[in-house]
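J.: Give me coordinates for this.
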Amino acid sequence: MRHTLPIAPQFYVTAPQPCPYLDGRMERKLFTALQGEQSERLNDTLSKQGFRRSQNVLYRPSCAECSACLSARIRVADFEPTRTQRRTMKRNADLRRNATSPWATEDQYALFRRYLDSRHADGGMADMDVFEFAAMIEETPIRTRVVEYSRPAEPGEQGRPLTAVCLTDVLDDGLSMVYSFYDPDRLHQSLGTWVILDHIQIAREAGLPFVYLGYWVPGSRKMGYKAQFSALEIYKGGRWHPIGDPNSHESTLHPLSVDPIAEQVARIQLPDGLSGR
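T.: You can find the predicted model right below:
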């Protein structure tokens, strides 16, 4: 018997597990497979509704009693760097950018391991081996790039050492920064901020209106840096809003603060021809 992929995406929910951002809370995700000829259209459409890609899956938080995680993006045309960010741009002016196809290398994995061991040794990716890393980079059904940044060699070094890397999806309305990592011995260079600033420049040159940063979580120190970028929008209540005062957003923790899964799925807008309705 011949089997074909379903026309309408099927949505599922993960089992609860400890939240990586807020202590004492449990995380749950709503997700769907990203596969078939319509992968790019589905990714473009759901990214505008707070979803993120991880390999061949699109997901967004759907916790039972918490709605703290808010998808964030920068309006490129309205972005103005702060004085501190301008200093970061000047400090990293000698970095060379190389955007290439999504192919994992030994240099990338070595930098990735140093980054995790130094910055996220107790995180969910801490045990990722080279094969899992390659899957993270290479398993993508959409238009994806690996953006590498290298610095000038110091005495005794050869070539231009790899300093930062970002796995980046190209959407119809912007760049989505899937995952980035950098040299943990160069914290003074603010490389995480620099990579975002450079992606804003790439998007501006390409005429793309947004840079998607993933999730901003009020009350999470890990995610607080995203609120430092001007022209930041958050996806809340089914639409995008300017973030305004970051301190005005409270993490909601209440059984009635999150709609049932069936209602959430019913409100998801799908590309024409994929709704199954």
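
J.: only C-alpha atoms for contact and neighbour calcs from this point on.
T.: Fine.

J.: For the stretch 51-200 of the chain, which segments count as strands?
T.: Taking DSSP state E, counting those that start in this stretch as the test, the strands found in the stretch 51-200 of the chain are 52-54, 57-61, 70-75, 96-100, 144-150, 162-170, 174-182.

J.: Against which helices or strands is the third one packed?
T.: Counting contacts by 3 or more C-alpha pairs under 8 Å, 6 or more residues apart in numbering; DSSP states H and E, the secondary-structure elements packed against strand 70-75 are strand 210-216, strand 232-236.

J.: Of those strands, give the one that comes closest to residue 199.
T.: Closest of these to residue 199 is strand 210-216, at 7.1 Å (criterion: C-alpha to C-alpha).

J.: tell me which residues in the closest one are buried?
T.: Judged by neighbour count (16 or more other C-alpha atoms under 10 Å), strand 210-216 contains these buried residues: 210-216.

J.: now the residues you listed as CSV including distance to residue 198?
T.: Rendered in CSV, the data for the buried residues of strand 210-216 read as follows (distance: C-alpha to C-alpha, whole Å):
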residue, distance to residue 198
210, 13
211, 10
212, 13
213, 13
214, 16
215, 19
216, 19
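
J.: Tell me which of the helices and strands packed on strand 70-75 sits nearest to residue 96.
T.: Taking the helices and strands packed on strand 70-75 one by one with C-alpha to C-alpha, strand 210-216 is closest: 20.2 Å.

J.: Surely residue 138 is in contact with residue 105?
T.: No - at 10.5 Å, residue 138 does not count as touching residue 105 under the criterion of C-alpha atoms under 8 Å.

J.: more neighbours, the two?
T.: With other C-alpha atoms under 10 Å as the criterion, residue 138 and residue 105 differ in neighbour count, and residue 138 comes out ahead with 18 against 12.

J.: how about this one, so we can line them up?
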Amino acid sequence: MTSLKNIKFYATQPHSCSYLSGKDATTLFMDPEKPLSQALYSRLADIGFRRSGHHIYRPHCSGCKACIPARIPVSEFSLSRSQKRNWQKNQDIDITEHTPEFSHEVYGLYERYIRSQHKDGDMFPPSVEQFTGFLVDSPDYCCFYQLRINGQLIAVAVTDRLKDSLSAIYTFYDPDHGKRSLGRYCILWQIMKARQLGLKYLHLGYWVKGCRKMDYKIDYKPMELLINNHWSRLI
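T.: Modelled structure (predicted):
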């Protein structure tokens, strides 16, 4: 097991919380000078850290435990009725794996998605620099899964492959295909992909108690939540 003893971590000053209105947040970052191997990141993911570009972070808020790391044990996952309908609806989609890199096609989709879905978020307005730093500047165990219909790019699922899991970093999609619920489909597809690869989990980032935008994550069951440094099953 990769040791964490000699790694430095730094806490930010309190800043406005991205998830809960009126709350301040503090974030713990791993030393950016430390090389991020797949083994190290796998160990950090197991204790609740996430990746954004080359930055590894975890919420570190005093007096607040609302952000809870969530993962799906993929071998035990079963589709609900609505998930079965979503899965069948999207069987005409072609999915291919690509190295993270900038292209006008992929960035154009990202820009449309942010402008349509996240006008009130801290990622608005989108820019090439933001997109590159957030998603393109990724380690070599990251990939862009591109979803297409008749050759048209409709979604990208940015995914890390770790030692025994996949980690869903970010998904963006064409807002004109809203009826397909592509965000939900991408999670289902990543669950099935992890199972196909013989991996144990799909990491979904944080379920944020009290944030309606994050409620969709607990629709995927069984779900495991990291509470008091122990993964606990949510049935």
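
J.: Drop the TM-score for these two in here.
T.: After superposition, the two chains reach a TM-score (TM-score structural alignment, normalised by the length of structure 2) of 0.94; 231 aligned residues with a C-alpha RMSD of 1.5 Å.

J.: hang on, the earlier thing: wait, which of the strands of the stretch 51-200 of structure 1 is closest to residue 123 of structure 1?
T.: For those, proximity to residue 123 of structure 1 was assessed by C-alpha to C-alpha; strand 174-182 is nearest, at 13.7 Å.

J.: how about the closest one, which residues of structure 2 does it hit?
T.: Residue correspondence for strand 174-182 of structure 1 in structure 2, counting by TM-score structural alignment: residues 165-173.

J.: how big is the offset of that stretch relative to structure 1?
T.: Average distance, stretch 165-173 of structure 2 versus aligned residues of structure 1 after superposition (mean C-alpha distance after the TM-score superposition for structure 1): 0.7 Å.

J.: residues touching the most centrally placed residue in structure 2, list them.
T.: Closest to where the C-alpha atoms of structure 2 average out (C-alpha atoms, centre = their mean) is residue 169, at 2.9 Å. Each residue near residue 169 of structure 2 by C-alpha atoms under 8 Å, 6 or more residues apart in numbering is listed here: 51-52, 157-160, 204-205.

J.: Narrow those to those that are buried.
T.: For these, a neighbour count by 16+ other C-alpha under 10 Å gives the buried set as 51, 157-160, 204-205.

J.: show me where structure 2 has helices.
T.: 38-46, 81-89, 104-117, 128-131, 182-196 (DSSP state H).

J.: Can you name every helix or strand that the fourth one contacts?
T.: Secondary structure elements in contact with helix 128-131 of structure 2, counted by 3+ C-alpha pairs under 8 Å, 6+ apart, are helix 104-117.

J.: What range does the helix it packs on cover in structure 1?
T.: Residues 106-119 of structure 1 are where helix 104-117 of structure 2 aligns, taking TM-score structural alignment as the criterion.

J.: swap in stretch 63-77 of structure 2?
T.: Using TM-score structural alignment, the match for stretch 63-77 of structure 2 in structure 1 runs over residues 65-79.

J.: And for stretch 215-225 of structure 2?
T.: In the comparison with structure 1, stretch 215-225 of structure 2 aligns to the range 224-234 (TM-score structural alignment).

J.: ok, and for the matching stretch, which residues are buried?
T.: Going by neighbour count (16+ other C-alpha under 10 Å), the buried part of stretch 224-234 of structure 1 is 226-227, 229-234.

J.: possible to save those as CSV with distance to residue 19 of structure 1?
T.: Listed next are the buried residues of stretch 224-234 of structure 1 as CSV, based on distance: C-alpha to C-alpha, whole Å:
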residue, distance to residue 19 of structure 1
226, 19
227, 20
229, 25
230, 27
231, 28
232, 24
233, 23
234, 20
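
J.: Looking at those residues, which one is closest to residue 261 of structure 1?
T.: Top of the list for closeness to residue 261 of structure 1, among the buried residues of stretch 224-234 of structure 1 and by C-alpha to C-alpha, is residue 234 at 21.0 Å.

J.: Let me see the contact set for the residue lying closest to that closest one once chain neighbours are set aside.
T.: Leaving aside its chain neighbours, residue 234 of structure 1 sits nearest to residue 72 (4.5 Å; criterion: C-alpha to C-alpha, 6 or more residues apart in numbering). When contacts are counted by C-alpha under 8 Å, 6+ apart, residue 72 of structure 1 touches 212-216, 232-235.
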